[in-house]
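K.L.:
pasted the sequence and its predicted model underneath.
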Amino acid sequence: MRRALLRARAALRDAAKPLGDAAVGALTAGLLRTTRYFDPVKTANLFGRVSRFIGRRLREDRIGRANLTAAFPEKSPEEIEAILAGVWDNLGRFGAEFAHLDHIWQHDPDHPELSRIEIEPRTHELFAQLRLDNKPALIFAAHLGNWELPALAAVAHGLDAAILYRPPNIASADRAIERIRAVSMGTLIPAGRDAPLKLAEALQKGQHVAMLVDQYLTNGVDVTFFGRKTKANPMMARLLRQVECPIHGVRIIRLPGHRFRAELSEEVKPVRDASGQIDIQGTMQAITSVVEGWIREYPDQWLWLHRRWR
C-alpha cells in the first residue's frame, strides 16, 4: 500500500511538473516585460530593498554569512552583516537592471561625466588592442556587480564576441531571457556538452570568447580561493591549450548614483609546465587569484550566496 501511494505521488508530481514549469516561465517572462515599463532607477531601488528584506530570511543568507566569516576572519560581525546586506541589495538591483539590458549601456567618450558607464583610458586602450591585434582572446568575468554587462562592454568596443552562458532549465523562461541577452551581446553559446567544441571553433575563427569562471565545479581542478581549497572549471585553460591567445579579465563595478565602472585587466599570463605546455591547474589558479583580488576590493558586490567551497 505504501509503495502504491509513493508511486501515485511520484506520478502526480511528474504530471504536475510541466504545468509548474510553464507557470514559472510565464511568470518570469511577464515580470521581465512588466519591469521594462517602469523607470529603471526607481525599479532598481525597489528591487534592492525587496531583496534585502526577503533575502535576509532565506537559507542562502546563512550560506553567505558563513562564507564571509571564513573569507574575512579579521572582520567584525557588524562588518559581515553590512557586507551581506550589500550582497542582497546588489542582487536585487541586478534583477531590475536585467530587464533593461538593451539600453543600460550609456557611455559617451566625449562626455564621460554624463555617461552611466565610466571607463578609464587604460581600459579603452586594452579593448582597442584586442580589437586591432587580429588575434582571438579569452576573457573571464565573475558574479560581481552587474555580471551581464561585461558582454555589452565587449560588443560596445567592437569585439567579435562569443559568450558562454547557462540557460535556465525552464524553456519558456530561457526564451524570454535569451531575447533580452541577444540584443547586444554577440554570439551566445549555451553551456552543454558541445559548448567546448563551439567555443574552440569561435577562437579558431578569431572571435573573443568570454565566460564566468567563479562557480564551483564538482569535476573541476583544485584552486585556492580566499585561503581555502575549492574546484574551478578548467574550460578556459583547456581552450588555451587548443588555441593560444591572450587572456584578460573584465569586471563591472557598481558605483554610487546608479553608475558603473568597466575595467579590463592587463593580460593574465598562463602558467606552463616543464615542457612548455599550458598548465591547466596553474593557469586556473592565476585566473582565480585575479577574481579574488577583485572581490576583496568590493566584497559586497560578489555573489556570496552559493556554496563556492564544499
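P.N.:
Happy to help now that I have it.
K.L.:
CA atoms for contacts and neighbours, from now on please.
P.N.:
Noted.
K.L.:
which stretches in the stretch 101-250 of the chain count as helices?
P.N.:
With helices called from DSSP state H, counting those that start in this stretch, the stretch 101-250 of the chain shows them at 101-104, 121-132, 149-156, 171-181, 195-204, 235-242.
K.L.:
name the residues of the longest one that come out as buried.
P.N.:
It stands for helix 121-132. Within helix 121-132, the residues that qualify as buried are 123, 126-127, 130-131, counting by 16 or more other CA atoms under 10 Å.
K.L.:
before we go on, here's another structure to hold up against the first:
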Amino acid sequence: MREKIEYWLVKLFLGLAKIAPVSFVYIFFKMLAWLLYYLDSKRRKLTIANLSSAFPQMSKKEIEQLSKQVYVGLSKTVAEILLMFVDRFDIDNAVVNREETIEKLESLAKHSSKGIIAMTAHFSNWELLAHFLAKHGFPMLVIGREGNNKLIEDNITTPFRRKYGNDSAFKSKAMLSMVKRLKKGGNVGILIDQKVGKQNSVMVDFFGQKAGTTTSIAFLKQKLDPLVVPFFIARIDDGKYRIIIEEPIESEEALTSESVLETMTEQYNQVMESVIRKYPAQWFWMHNRWRR
C-alpha cells in the first residue's frame, strides 16, 4: 500500500510540474524544502554536523546559513528534474558552456579506446549532467542503488534516465556490467560520494575525516586502464549551469599493490572535495557520509 501511495504522490508532483507555471514549481519545492528543514530535525542536525566538521573555520551562524542554502539548492534540483521529466526544461539552454563542453567530449572520444569512467557525485543537478552528456554523444552505463519503491523505479526513474541513451546497472551486478562496457570502449558513470560497506572499499580522507569509499574506479583503472575523468555540473543561477570536466586522473603507482587502490581512491576523493569546496551549498550534505 505504501509503495502505491508513494508512486501516486510522485505522479501528482509530475502532474503539477506539467501544468503549473515554472516559477510556481520552483517556489513550491522551495517551501517544501523549508518545511522539511524545520520539521526533520534529525536530518537538519546531520547536515549542520557535516558542514561544521568540513568547515571548522566557519562560525555557527555561517554554518546554519549554509545548511539552509543546501536545502534550497536541493529544492531547485528536484524542481528542475521534474520539469525535465515533463519536457519543460531546456537542458541545452541551461548549460552556459555548451559548445565548450561538446568540444571536450569530442576530444575525449578520440583518446578513449579503452573506455571512459565518468567520476562524479551527488552534486548540484547530477541528473541534468547525465542527460546532457548522453544527448551530446556521451551515453553512459550509470551505476546506482536500486530504489526502495519498485513502482517508481520501473515506471518513472529508469525510463527517465534512459531518455537520451544512458543505461543503468544496480550495484549488485555493477562490476561485470562495467567491465563489459569498458572492454567495448564505452562509458561508465560512477558517483563515489556515498557511504559503502566494508566490501570493495577503503577508508580514505574526505574533508579531513576517514570515509568508506568504493575502490571500483581504482580497480577498473588497474585492470583495464580506461580514462578516469571527473565530471561535475555547477549551478550558477536558477536554471543555469556550468559543466566542469577535469583532466583525466592518472596514477604512476605500480599496478599490483593493494595500497595503490587506497592511494588512487583518496586521489579521486581529493578531486571531488576540491570542487565541492568551491560550491559548498551544492553537495548532498544531509547524507550520513561519515556514519555519524
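P.N.:
Thanks, I have the structure now. For clarity, every value in this text was computed on a predicted model and none was experimentally measured.
K.L.:
rewinding a little: how about the helices of the stretch 101-250 of structure 1, which one is nearest A286 of structure 1?
P.N.:
With CA to CA, the closest approach to A286 of structure 1 among the helices of the stretch 101-250 of structure 1 belongs to helix 235-242: 10.3 Å.
K.L.:
so the closest one matches what in structure 2?
P.N.:
On structure 2, the counterpart of helix 235-242 of structure 1 by TM-score structural alignment is residues 216-223.
K.L.:
if you count neighbours, what's buried in that stretch?
P.N.:
By 16+ other CA under 10 Å, the buried positions in stretch 216-223 of structure 2 come out as 216-222.
K.L.:
what's the closest of those residues to I233 of structure 2?
P.N.:
Checking the buried residues of stretch 216-223 of structure 2 against I233 of structure 2 by CA to CA gives I217 as the nearest, at 20.0 Å.
K.L.:
I'd say the closest one and I116 touch.
P.N.:
No: with contact defined as CA atoms under 8 Å, I217 of structure 2 does not reach I116; the gap is 10.5 Å.
K.L.:
list residues touching both of these two?
P.N.:
V228 (CA atoms under 8 Å, 6 or more residues apart in numbering).
K.L.:
pull up the gap between the nearest residue in space to P230 of structure 2 that is not next to it in sequence and Y71 of structure 2, please.
P.N.:
Nearest non-adjacent residue to P230 of structure 2, counting by CA to CA, 6 or more residues apart in numbering: M119, 4.6 Å away. Separation of M119 of structure 2 from Y71 of structure 2 (CA to CA, to the nearest Å) stands at 24 Å.
K.L.:
cool, and N50 of structure 2?
P.N.:
Between N50 of structure 2 and Y71 of structure 2 the distance is 14 Å, computed by CA to CA.
K.L.:
who has more neighbours out of the two?
P.N.:
Counted by other CA atoms under 10 Å, N50 of structure 2 and Y71 do not tie: Y71 has more neighbours, with 26 against 21.
K.L.:
where along structure 2 do the strands fall?
P.N.:
In structure 2, the segments counted as strands under DSSP state E are 116-120, 141-144, 167-170, 187-191, 201-206, 209-214, 227-237, 240-245.
K.L.:
for the ones you listed, which one sits closest to K30 of structure 2?
P.N.:
strand 227-237 (14.9 Å).
K.L.:
tell me roughly how far the closest one lies from structure 1 on average.
P.N.:
Superposed on structure 1, strand 227-237 of structure 2 shows a mean distance of 1.0 Å to its aligned residues (mean CA distance after the TM-score superposition for structure 1).
K.L.:
now the closest residue to F85 of structure 2 other than its chain neighbours: how far from S168 of structure 2?
P.N.:
Closest residue to F85 of structure 2 apart from its sequence neighbours, by CA to CA, 6+ apart: F160 at 6.6 Å. Going from F160 of structure 2 to S168 of structure 2 by CA to CA gives 11 Å.
K.L.:
for the aligned partner of the residue nearest to P230 of structure 2 in structure 1, which residues are in contact?
P.N.:
Alignment note (TM-score structural alignment): M119 of structure 2 maps to F140 of structure 1. Going by CA under 8 Å, 6+ apart, F140 of structure 1 touches 210-213, 247-250.
K.L.:
same thing with G86 of structure 1?
P.N.:
The contact partners of G86 of structure 1, by CA under 8 Å, 6+ apart, come to 52, 300-301.
K.L.:
same check on G115 of structure 2?
P.N.:
The neighbourhood of G115 of structure 2, defined by CA under 8 Å, 6+ apart, consists of 181-188, 226-227.
K.L.:
among these, who's most crowded?
P.N.:
V188 (27 neighbours).
K.L.:
surely it touches M178?
P.N.:
Yes: counting by CA under 8 Å, V188 of structure 2 touches M178, with 6.5 Å between them.
K.L.:
ok, so of the buried residues of stretch 216-223 of structure 2, who is nearest D205 of structure 2?
P.N.:
Distances from D205 of structure 2 to the buried residues of stretch 216-223 of structure 2, taken by CA to CA, are shortest for A218, at 15.4 Å.
K.L.:
just to check, the closest one is in contact with L261?
P.N.:
Yes: the criterion here is CA under 8 Å, and A218 of structure 2 meets it with L261 at 5.5 Å.
K.L.:
any shared contact partners between these two?
P.N.:
If you check A218 of structure 2 and L261 against CA under 8 Å, 6+ apart, no residue is contacted by both.
K.L.:
count of neighbours near I253 of structure 1?
P.N.:
By other CA under 10 Å, neighbour count at I253 of structure 1 equals 21.
K.L.:
corresponding residue for it in structure 2?
P.N.:
In structure 2, I253 of structure 1 lines up with A234, judged by TM-score structural alignment.
K.L.:
quick one: residues contacting that match.
P.N.:
123-125, 241-244, 279, 282.
K.L.:
residue in structure 2 paired with A71 of structure 1?
P.N.:
By TM-score structural alignment, A71 of structure 1 lines up with A54.
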